[in-house]
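In: got a predicted structure plus its sequence, pasted below:
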Amino acid sequence: MHRQLSIAPLTALALILSTGIASVASAASPGTPLARGAASGRAVEWYDVRDHAAAQSASALQAGPRVTAERFLQGAAAELRLEGVDLETKVELKSGSSHTVRFTQTYRGLPVIGSAVAVRVGAGGAPRAAIVDVARGLSVSTEPTLDEGAARLVVEEQLGMSLVQSPAIQLAVLPVAEQPGKLVWMVDIHQGTRHQTRYLVDAHGGGIQGIRPMAMDAMGRVYQISAANTPEPVDVTLTDLVTSNPQRLTGWNGNLVVTNYVSGSQQNSYTVEQSLGPNSGEDFLYDPPADPRDPTDGFAQVNVYYHMTRIRDYFVDTHGVDTSPASWKVTAVANLMENGQPFDNAFFAPEAGNVVGGQFSSPNLLGIYQGTMNDFSIDSDVFLHEFGHYISHNAVGYNQGQFGMSAYGLSPWSGAIDEGIADYFACSLNGNSLLGEASLVPLGAGRELQDTAKVCPDHVVGQVHEDGEIIGSLGWTLRTALGQEIADRLVWGAVQSLTPGVSLGDFARGLLQTADELLTSGEMNEEDVRTVEEAIAARGLDDCDHVLEVTPGEDRNLVLMGLGTMAQGFGISCEQAKGFLSLHSFFHFSARANAGDTALRFSVQLTPVGGGPLEWSIYARRSQSVSMAPSGPLGFPAAQGYDFKVEGLNATDGTLLIDASVDPAFEPGIPYYFVIENKNCPTAQLRVSAESITPPSEGEGGAGGTGGQGGSVPQSNDTPDDSGCGCTVAGDEAPSGGRWAGLLGLGLAAAAVTRRRFVRR
């Protein structure tokens, strides 16, 4: 089904929903009032502000994008519902002749987690769009009951071990749906490693409110692309080196430092050195080592410097990104290992702190591992991908990672988008759609951006690398159709608009917003815009927000992640994980009964992939989405605000019926919202349907002839009777979740909870 992506126009009098931006050149038309989250199915609000901005004076528009955006937000605060919301200007980004000015939200001087605003300013200097993702109605004491030391102890108790490296600790405000917010300590452990994890500790009550992985994963002789694509080394100019005696691989006026691993691990910090100097006069002409697993390989270090500088220059020259501030300093570690053992990976870690210590301490760390088969430093695809995370983190800062949260609970979409755009820019710069020929492909983990088989929501699984393939391949489709220059502009322009609470559909809105700007500037034409719209629709991103509409006769087919997959990433069994962890459908659902209907039936059918027991529930709410809040010892979100529930299902089919017998009673003509929680061990194919029930017409014999509900699951708050509803699936747990294997910080927490449970028994 082709659906329109809605964007709301803003006038001085009202805030209204448009019919969409399926044709971005046309003016938005009036519709119904916009409400955040529940009514729109999105956590992020998009506004077309061109009419509002047209009323601004010429002098106001000549003040520059930053001042223009600030003045616009002040003048439109009432319409944007930003009164009482404190914003701080973060950064101004350039996209061709347009600009994006980004703001972060604060509360009494503290950062508000996951909140941001972006204003798109067109070539003429006038605001064109506002993207709002803020927490309203905050009211929380900013005086903590627990101090930093107590917060650290909470984390150590959760882990079941003392922290060797001192964590970074900072106060912040955590928005919670339908609550005034919570004051939390952000406690970051394993800083600067691929296992960097942030614990959110209630600064008043002491409980864990969430856990979020933070890592993302002269002349010189180099491979132009990789050992697989361009196996013959070439001599190139190493630009922007800082002159020193002895000469070292430090560049960008000191903001890039290339080092080599010496010892250590992510748990106890790394020891690195920078001892590589020129080997041919003033030049770094090292040959590839005879043994690709040589841990002191100088060629790898030179290769890293060259390609990181190449992509840095691309973002500076093409997109106007300013990488000169000290906050952009990055330490790159070549030949990285874990306690001297190879590892098949590379990662970017923000806020690296003192993980490498001393003169190499840096706010950003990029680690390129010595792999089990090949050195990952010989494949520029891999660390160009990691550079994509580095650039988006420092320029935009929207990526919440695998365990990001929004009003809809677990929300891995910002992480998936970031994985996709990192794939795209690595491949686009290298001119090849296959990511990782020399490093990932031999391991069976290469990603082909020409593969367009995945669509949303059918193939979305909730894992950031898997779902990011939709984003990366969409970018490559646009590159093939429109050329690199326009496609790169579209993708980077979309990224500038993103906020932490985005859906995959918001990335599509960003593409269309950028296409609209390029159409206005004459750099795209109407046919080009239609190409973008068609590519978005072909990948299902015109129907990929947090809430999916379910209409009679149109079943939704999705994937419901099983607990067994995540538990294996934690290093525990599914049965152990059940004691403290549950998941939910990453999408919520909505259905609307017609006027005159007497009931609405919401049905779910699971087809397990693999074996293991089922344990799941359905929650529903009238008029607005089921609200989610942190729950359990790890703070994973669970349903909190709902009107109806069916709990403890262990069959493959379940039904929730809303009719006149429930409280509140069924009301025709209003939307109802649903979410599925599960502790199922296996991942399952999920089929969701909705049926509106109409009264029988005269002469049909009345409702008594239907035979009742049969084996359907009881509704409302009654304890469900699963007899006759199907059989429990038994057998092995779900297949291994290899993509989850790096969740060390969460795995330690899960193991500690499990140990305590066994002790209590």
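Out: Sure, I can see it.

In: can we go C-alpha only for contacts and neighbour counts from here?
Out: Noted.

In: which residues touch stretch 343-350?
Out: 191-194, 196, 214-217, 337, 363-372, 376, 382-383, 386-387, 389-390, 393 (CA atoms under 8 Å, 6 or more residues apart in numbering).

In: go with 6 Å
Out: 192-194, 215-217, 364-369, 371, 386 (CA atoms under 6 Å, 6 or more residues apart in numbering).

In: which of the residues you listed lies closest to residue 223?
Out: Nearest to residue 223 among those, counting by CA to CA, is residue 368 at 15.7 Å.

In: in contact with the closest one, which residues?
Out: Here residue 368 is in contact with 334, 336, 346 (criterion: CA under 6 Å, 6+ apart).

In: count of residues packed around the second one?
Out: Number of residues near residue 336 (other CA atoms under 10 Å) recorded here: 33.

In: with the last one instead?
Out: For residue 346, the count of nearby residues is 24 (other CA under 10 Å).

In: same check on residue 480?
Out: Residue 480 - counted by other CA under 10 Å - has 12 other residues nearby.

In: can you tell me the element it falls in?
Out: helix 464-482 (DSSP states H and E).

In: try residue 272
Out: Assigned by DSSP H and E, residue 272 falls in strand 269-273.

In: now that strand, how far from the chain's geometric center?
Out: When distances are taken as CA atoms, centre = their mean, to the nearest Å, strand 269-273 is centred 30 Å away from the chain's centroid.

In: hmm, back to that, from the chain's centroid, how far away is the helix or strand following the helix holding residue 480?
Out: Reading on from helix 464-482 to the C-terminus, the next helix or strand found by DSSP H and E is helix 484-496. Computed by CA atoms, centre = their mean, the chain-centroid distance of helix 484-496 equals 18 Å.

In: between helix 484-496 and helix 464-482, how big is the angle?
Out: Inter-element angle recorded for helix 484-496 and helix 464-482: 140 degrees (by axes from the mean of the first three to the mean of the last three CA atoms, to 10 degrees).

In: in whichever helix or strand comes after helix 484-496, which residues are buried?
Out: Counting by DSSP H and E, the next helix or strand C-terminal to helix 484-496 is helix 504-520. Neighbour-count burial for helix 504-520 flags 504-519 (criterion: 16 or more other CA atoms under 10 Å).

In: ok so, going back, narrow the contacts of stretch 343-350 to those in strands?
Out: Counting by DSSP state E, the part of those found in strands is 364-369.

In: alright, now check it against this:
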Amino acid sequence: MVDMRFARSRIGVGGRVLGGALTLAALVTTSAVFADGGDALERHARTSIGQVNQTTRGIALVRTATDRFGDGDTIVRFAQTHHGLPVIGRGAVARISKAGVTLRADAKVESDLPVTTLPTIMADAAARTAERWSRGSASAADAHLVVWPLRGGGSRLAYAVLPKVPAGIPSAPRVIVDAETGDVLEARDLIRFARAFTYPANPTSTPTPDLLPIALTPGAKLTSDFIDSNNCIDNKTVRPVNMYGFNAKVHVCDMLQTATANSTDDFVYPPVDDGSPAARSDTFSEVSMYYHASRAYDFFRKLSGVADAQVVEDKPLRLVANLQIPSGLQSGNFAQAADPDRALEPFSNAFFSPASGGLGEIFAQIYGVTGGGLWFGQGPNRDYSYDGDVVYHEFTHAVVDKTLKLEAWHIDARGVIDAPGAMNEGLADYFSSALAKDPNVGEYASKDLAAGLDAIRKLDNQDKCPANVSGEVHADSTLFSGALWEARMSLAEDDRMKFDAALYKSMRENAGSGDLGYDDLGKLFLGTLATDLPAGKTALETALTNRGVLPSCERIFEYTDHPISPIDKSLGGFAAPGAQTVGLSGLAPGLIQVHAKITGKPAKVTLQFDAFEGQGSASPFGNATPFTPVVLAKFGQAITWSVKGGKASHDADATAPVDSTIGGASFDIPDGATDVWLQVANKGESDGAYARLTVAFVPQPASAPATTEPATTSTTSTTTTTDDGGCGCVTVGGSSRSSRNSFGLAALLGVMATIAGLARRRRAS
């Protein structure tokens, strides 16, 4: 007999939230249910999911993973398909205890599916379209039919095109092309860049090398069943590459294994990280990278309680040390980039390139597209593979890719937010620091960025929403990672590893969608902690609430009499992603809102700001409309956004384009209005940014001359204001300053321009 106990709650279905659905609080069965093994477990999980969400009936769900934990819990995950095609980001999950109790079941499925799976656009045409949006070449074999859910419900038959990029080029493009219209639904580079992170075994904190045991024992070379280590060696190889539809040749390094075990099966090589030519191919880098990656693998296995667990998508996971890039690539000099006699240039970063284009296990099962890896640069002053935190951080990105599959942007009631990407960075920071037992990240490799930089990010902080939100994922990660670290450190030492394990288990409980806000993932964590570590739930809930993450990250800045800019001056401005970046058609919502009190009886309210052109990854070769800021205004309450069928809508009272004569937009104030909320949205497909938001009120003509005066308010601002400080921007409709990021070919081909923006030193608490 099966004893079912239900509770009322709200379950997300097809991108929508349905009130009054039944959630399975506990489905109790006997161990006999599992007597015939995995098939019975799968049936049990399907039954649990069906009881929770009856819309899954008739939906094709394919089991993609069964994760077992040391405490006896089992998580069974499913991905949705439609006539054999993967429905990206949709699926279901059930967590079942050792006793057979269903502790949690959830599903996010799409019911509004394409009528036909026969494309109008052929695969080769989709591949040609994708080439214009990427640094890689693509053929029909790289275009894979999928069902692509739209934000707000509905879906399209589409091609997921994964252009090929030569090894040594830091790019992992994915372009989604509508299989009926040929439109580009999304274009993203899936590279996960990061900064250096410290831990006791790096040249700064532990300057004396030691012979240490390797967690995953290799053979004669640094290869095991789960990780494979390589060195980026310059053998003067030249390979063809297609960048944004243009064919070229580039000089790249070759992936070789240079480390060999000695007579005692040890890998012993001297460190060489002095900026010399020898440092660009030293074998110590390969050994260091393998050691730290194997330690990270062992760490997550211990969190799962399964000694031989595969914790990342790839088996083995490829690791590459000493990455350097073609000379001239940054400046767009193709002749120089193709010259094998020119030395490769330093690469001051590290990144994770996901398997299967970041589309999940079902995509890999159907198409066999794999090939994720961790890449570590050889910078001019520091080798990134020497720093254990860098390796741990990038490894965690691979773990997130297998579990949460976080996307880049999320849309909530207040607009767009980079929470998925920021939480990806925050989790990578958090687990790196948990492994290292140190909240400061990047002591060693940070010196590659600036000699006086003692760390790249610090988890021991008090960062909050909205003050620390800017739209840059690394900068926006610290309010989330800081909350996790704060909660962890408030626990007894014996409970901290349990806290880490509960978070990791939560990540594996995700039903399939990576479109999550800060609050969504926070609540997922709290649900697991409630059963596994109640003290941890209390600590994390308190930290998330105090930092403005719960109940939601509202992102409303109170205006006083100072211009509003990101709290970190180096960021320049708030991000304004284009419709192409966030996967919408039409208007892309803004990131933040500005609230101002209306005193007296002014006639108009004006929002002025500086705008930055040419931000983001959209190609400017005529393939995307430029950043086009528009201003929204609402009186009486905050602007609310909603999404349906891939289009965003809002309830603002008025929308206005930018008036070049005032560098902003002006709105009539209705009688009796006491408050106004203003937001900058983006009507273009390309990304942009804005800063120095200033609110001014224009008096009634009858009471005073038409002058502009600042607004006043009794509310204390939660932002840090900055002056222009030579940030380099284009004032909307005003005089031109130096552009923050030009539209030149260098900006397209130079990944270093992007990298430079990622090195953000976070404030100490």
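Out: Done, it's in. What you are looking at is a predicted structure, and each value in this text was computed from that prediction instead of being measured.

In: can you pull the TM-score for these?
Out: Once superposed, the chains reach a TM-score of 0.68 (TM-score structural alignment, normalised by the length of the first structure), with 622 aligned residues with a CA RMSD of 5.2 Å.

In: thinking again about what came up before, distance to residue 649 of the first structure added to the contacts of residue 368 of the first structure, as CSV?
Out: Listed next are the contacts of residue 368 of the first structure as CSV, based on distance: CA to CA, whole Å:
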residue, distance to residue 649 of the first structure
334, 50
336, 47
346, 41
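
In: between the residues you listed, which sits nearest residue 461 of the first structure?
Out: Of the contacts of residue 368 of the first structure, the one sitting nearest to residue 461 of the first structure (CA to CA) turns out to be residue 346, at 22.9 Å.

In: the closest one pairs with which position in the second structure?
Out: In the second structure, the residue equivalent to residue 346 of the first structure is residue 350, according to TM-score structural alignment.

In: circling back: just the buried ones from the contacts of stretch 343-350 of the first structure?
Out: Among the contacts of stretch 343-350 of the first structure, those classed as buried by 16+ other CA under 10 Å are 192-194, 215-217, 364-369, 371, 386.

In: and the two most separated of those residues?
Out: Checking those with CA to CA, the most distant pair is 364 and 371, at 21.9 Å.

In: quick check: longest strand of the second structure.
Out: Scanning the second structure for the longest strand, with DSSP E as the assignment, gives strand 227-243.

In: quick one: the helices in the stretch 201-350 of the first structure, in order.
Out: 298-319 (DSSP state H, counting those that start in this stretch).

In: ok, back up a step: which helices and strands does the helix holding residue 480 of the first structure pack with?
Out: helix 413-430 (3 or more CA pairs under 6 Å, 6 or more residues apart in numbering; DSSP states H and E).

In: just tell me the aligned range of the helix it packs on in the second structure.
Out: Going by TM-score structural alignment: helix 413-430 of the first structure matches residues 419-436.

In: same question for stretch 110-121 of the first structure.
Out: So stretch 110-121 of the first structure sits over residues 85-96 in the second structure, by TM-score structural alignment.

In: return the distance of that stretch from the chain's centre.
Out: For stretch 85-96 of the second structure, the distance to the chain centre is 20 Å (CA atoms, centre = their mean).

In: give me the mean distance between it and the first structure.
Out: When the first structure is superposed, stretch 85-96 of the second structure averages 2.5 Å from its matched positions, counting by mean CA distance after the TM-score superposition for the first structure.

In: list the buried ones in that stretch?
Out: So stretch 85-96 of the second structure, judged by 16+ other CA under 10 Å, has buried residues 85-96.

In: count the neighbours of residue 639 of the second structure for me.
Out: 22.

In: does it count as helix, strand or coil?
Out: Using DSSP: H, G, I helix; E, B strand; the rest coil, the structure places residue 639 of the second structure in coil.

In: show me the contacts for the closest residue to it other than its chain neighbours.
Out: Of all residues not flanking residue 639 of the second structure in the chain, residue 652 sits nearest, at 5.6 Å (CA to CA, 6 or more residues apart in numbering). Contact analysis of residue 652 of the second structure by CA under 6 Å, 6+ apart lists 633-634, 639.

In: can you show me the helices along the stretch 651-761 of the first structure?
Out: Using DSSP H, counting those that start in this stretch, helices in the stretch 651-761 of the first structure cover 744-760.

In: in it, which spans are strands?
Out: Along the stretch 651-761 of the first structure, the stretches classed as strands by DSSP state E, counting those that start in this stretch are 653-658, 671-678, 683-693.

In: for those strands, which one sits closest to residue 479 of the first structure?
Out: strand 683-693 (32.5 Å).

In: please state the offset of the closest one from the chain centre?
Out: Using CA atoms, centre = their mean, the offset of strand 683-693 of the first structure from its chain centre is 26 Å.

In: for it, buried residues please.
Out: 683-693.

In: so which of those residues is the closest to residue 51 of the first structure?
Out: residue 690 (39.1 Å).

In: residues near residue 55 of the second structure, how many?
Out: Residue 55 of the second structure has 17 neighbours, counted by other CA under 10 Å.

In: distance-wise, check it relative to residue 42 of the second structure.
Out: Distance of residue 55 of the second structure to residue 42 of the second structure, computed by CA to CA, to the nearest Å: 18 Å.

In: also residue 322 of the second structure?
Out: Taking CA to CA, one finds residue 322 of the second structure at 44 Å from residue 42 of the second structure.

In: what range in the first structure matches stretch 280-287 of the second structure?
Out: Taking TM-score structural alignment, stretch 280-287 of the second structure hits residues 295-302 over in the first structure.

In: now that stretch, how far from the chain's geometric center?
Out: For stretch 295-302 of the first structure, the distance to the chain centre is 33 Å (CA atoms, centre = their mean).

In: please apply the same query to stretch 631-640 of the second structure.
Out: Counting by CA atoms, centre = their mean, stretch 631-640 of the second structure comes out at 28 Å from the chain centroid.
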